[in-house]
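# the sequence isn't on hand, but the structure is:
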């Protein structure tokens, strides 16, 4: 195999491995939290938590590291792979359709709450990630805290 093809395969491998980890985590949570009263709580939870973690990862990577091959690999493995596999729009859509067959109001509430809370969680995660990165940068710059001047 040519060296260039091997380099091109690496990003795909990172997404593949991360996706397997994230999807396994989602399925594990689904097994621990079966739908109660027709409400798929595990899908709701993974989408909200995943959105918050994606926001935090995005903010952290943007704040602490310039665009580099390493940063791209972290994003592909953790963001696209693990968290992309963990969260699931298709399950949200399918669960909403299934709920709508018997409980239209609940289905619409579930879908809207998932999207609105997901956006809020992503924003909160982004803010927390940014604060964490800012604190880390302050510690590195402050000689009194063991950082460099």
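Done, it's in. The structure displayed is predicted, hence computed values, not measured ones.
# switch to C-alpha atoms for all contacts and neighbour counts from now on
Fine.
# how many residues are close by residue 36?
9 (other C-alpha atoms under 10 Å).
# look up how far residue 6 lies from it.
The gap separating residue 36 from residue 6 is 46 Å, by C-alpha to C-alpha, to the nearest Å.
# just residue 29 next, same as before
With the distance defined as C-alpha to C-alpha, residue 29 ends up 35 Å from residue 6.
# out of the two, which sits in the busier spot?
Using other C-alpha under 10 Å as the criterion, residue 29 and residue 6 rank with residue 29 on top: 17 against 10.
# that one: which element?
Taking DSSP states H and E as the definition, one finds residue 29 inside helix 3-32.
# alright, now check it against this:
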């Protein structure tokens, strides 16, 4: 069975939007990314926060009611296009391959900790908004 074409196209459009946002943020942060990939770290942090906030606000019983398609467009399309886990993995591998063990560990640690903080903040921010 083929999926409904409209949600598929909307998700693809969302992915394009997320990809362009990632590219622009990468350009804007390139000058800070000489020793660590700060652009990727920032993108992963903001993506983790945004997807958690949106998921919590639009979940069953959440304050914001949206269609399943809207959730898919935002969470799969936009956030999927915006996040950079594959870039993170490759950059970490490159750091290791070039003998920068400490930088590689910092990249993993900072990305993991900030990602978890972002998810926590997104969920915490959504809770009072869901009660209002």
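Cool, the structure landed. Quantities reported herein were computed from a predicted structural model and do not represent experimental measurements.
# coming back round to it: please name every helix or strand in contact with the helix holding residue 29 of the first structure.
Helices and strands touching helix 3-32 of the first structure, by 3 or more C-alpha pairs under 8 Å, 6 or more residues apart in numbering; DSSP states H and E, are helix 41-64, helix 84-86.
# give me the angle between it and helix 41-64.
Using axes from the mean of the first three to the mean of the last three C-alpha atoms, to 10 degrees, one finds that helix 3-32 of the first structure and helix 41-64 are set 140 degrees apart in direction.
# identify each buried residue in helix 3-32 of the first structure, please.
Neighbour counts over helix 3-32 of the first structure (16 or more other C-alpha atoms under 10 Å) mark 11, 14-23, 25-27, 29-30 as buried.
# could you do stretch 44-62 of the second structure as well?
Along stretch 44-62 of the second structure, the positions that meet the burial threshold by neighbour count (16+ other C-alpha under 10 Å) are 44-58, 62.
# likewise for stretch 120-132 of the second structure?
Buried residues in stretch 120-132 of the second structure, defined by neighbour count with 16+ other C-alpha under 10 Å: 120-123, 125-127.
# looking at those residues, which is nearest residue 105 of the second structure?
Distances from residue 105 of the second structure to these, taken as C-alpha to C-alpha, are shortest for residue 120 (22.3 Å).
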